[in-house]
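# Sequence first, predicted coordinates after that:
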Amino acid sequence: MTIELTLNNETETQKFAQRLAQNAKMPLVIYLQGDLGVGKTTFARSFIQFFGFNKVKSPTYSLVESYQNQDINIHHFDCYRLSDPEELEYIGIREYLKGSHIQLIEWPDLGKGMVAPADLTIALSGNNDTRKLTATDHSNIGQELLQRIA
């Protein structure tokens, strides 16, 4: 299943991310794809903030930022600065693959072979304020999530 949307401003991107978060269940792996500046981090930040985490940092330099409370366990990865997927071994990627988590992975192609397979891909494109968002499922988990928000 695929959903395509036109998002006319950053607020619409944030609202879609929060709607997706509202319907998300663990475990879940979401790939965030698109060029620099299309809103991947904005999407991830809004998704995470839905769960009550007000201070959400970009994991550009740390590779991963984790957010946990009694209800949710989220890991936000940014693979942009990887020169080799094997670098994920240094942050203990195998531990993140265990258990029931939500993983948001920016630039997943740069972590190929090391990151978990996607349940859902969110692809963003466009320029200025208008963005095209394409959400595509890759598993039963992803399909169920898209059906809940469609």
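Okay, I see it.

# okay, CA-based contacts and neighbour counts for the rest of this
Fine.

# Run through the helices of this structure in chain order.
10-23, 40-49, 93-96, 140-149 (DSSP state H).

# So which of the ones you listed is nearest residue 129?
The minimum distance between residue 129 and the helices of the chain falls on helix 10-23, with 6.8 Å, by C-alpha to C-alpha.

# how far is the closest one from where the chain is centred?
Relative to its chain's centre, helix 10-23 lies at 12 Å (C-alpha atoms, centre = their mean, to the nearest Å).

# list the buried ones in that helix?
For helix 10-23, a neighbour-count test (16 or more other C-alpha atoms under 10 Å) marks 13-21 as buried.

# With adjacent residues omitted, what lies nearest to residue 56?
Nearest residue to residue 56 in three dimensions, chain neighbours excluded: residue 45, at 5.9 Å (C-alpha to C-alpha, 6 or more residues apart in numbering).

# try it against this one:
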Amino acid sequence: MLDMHASLAQIPQVVQALQAHLTTHALIFLQGDLGSGKTTFVQHFCRAHQAPLATSPTFNLLHIYKTPKLCIYHYDFYLKGFEELHALGVLENLEQGGVHFIEWGDFHLLSWLKSCGFSPLVLSLKRGDETCHYKLTHG
């Protein structure tokens, strides 16, 4: 699908390459270690769509960035289990049209989404010394 190495200055090219794999309703799990650049990638995606600057949703669980043509959802599910997310009603947002970036989503959530008919994508980020390796796969 997508398999690229990019420096910080080249992230816009990764965003552009990702666009070819998105539909009007896309769920993208961002997987990578702490500090791998997950939120930075969402910031570049927002910039490419003239959306407000993305910030980490760590304490809010969800940030929504609206543009005239697109709604961008940015989730942080760190240490949140499926049952807690379901009880909070957060998972209902995943049904909304737009692009949904999910940081720290676990395997149970991914499996549940697939069983509900969603086709999530997984963008894994692996930070190197000067570049980051971006690999997009089907969930």
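Cool, got the structure. In this text, all values refer to a predicted model and were calculated from it rather than measured experimentally.

# what TM-score do we get after superposing?
TM-score of the superposed chains, computed with TM-score structural alignment, normalised by the length of structure 2, equals 0.79; 135 aligned residues with a C-alpha RMSD of 2.5 Å.

# Can you tell me which of the buried residues of helix 10-23 of structure 1 comes closest to residue 78 of structure 1?
Distances from residue 78 of structure 1 to these, taken by C-alpha to C-alpha, are shortest for residue 17, at 17.2 Å.

# show me the contacts for the aligned partner of that closest one in structure 2.
Counting by TM-score structural alignment, residue 17 of structure 1 corresponds to residue 15 in structure 2. By C-alpha atoms under 8 Å, 6 or more residues apart in numbering, the residues touching residue 15 of structure 2 are 41, 44-45, 48.

# redo that, cut-off 10 Å
41-42, 44-48 (C-alpha atoms under 10 Å, 6 or more residues apart in numbering).

# contacting residues for the residue nearest the centre of structure 1?
Centroid check for structure 1 by C-alpha atoms, centre = their mean gives residue 104 as the closest residue, at 2.9 Å. Neighbour list for residue 104 of structure 1: 28-32, 40-41, 43-45, 47-48, 64, 74-78, 118, 120-122 [criterion: C-alpha under 10 Å, 6+ apart].

# measure it to residue 41 of structure 1 for me?
10 Å (C-alpha to C-alpha, to the nearest Å).

# ditto for residue 79 of structure 1
For residue 79 of structure 1 relative to residue 41 of structure 1 (C-alpha to C-alpha), the value is 12 Å.

# Could you do residue 124 of structure 1 as well?
Distance, residue 124 of structure 1 to residue 41 of structure 1, using C-alpha to C-alpha: 11 Å.

# So those two - more neighbours on which side?
residue 124 (25 against 22; other C-alpha atoms under 10 Å).

# I figured that one hits residue 106, correct?
No - the criterion here is C-alpha atoms under 10 Å, and residue 124 of structure 1 misses it with residue 106 at 11.2 Å.

# Output the residue interval of structure 1 matched by stretch 46-54 of structure 2.
By TM-score structural alignment, stretch 46-54 of structure 2 lines up with residues 48-56 in structure 1.

# list the residues that contact both of residue 79 and residue 41 of structure 1?
Joint contacts of residue 79 of structure 1 and residue 41 (C-alpha under 10 Å, 6+ apart) are 59-60, 105-106.
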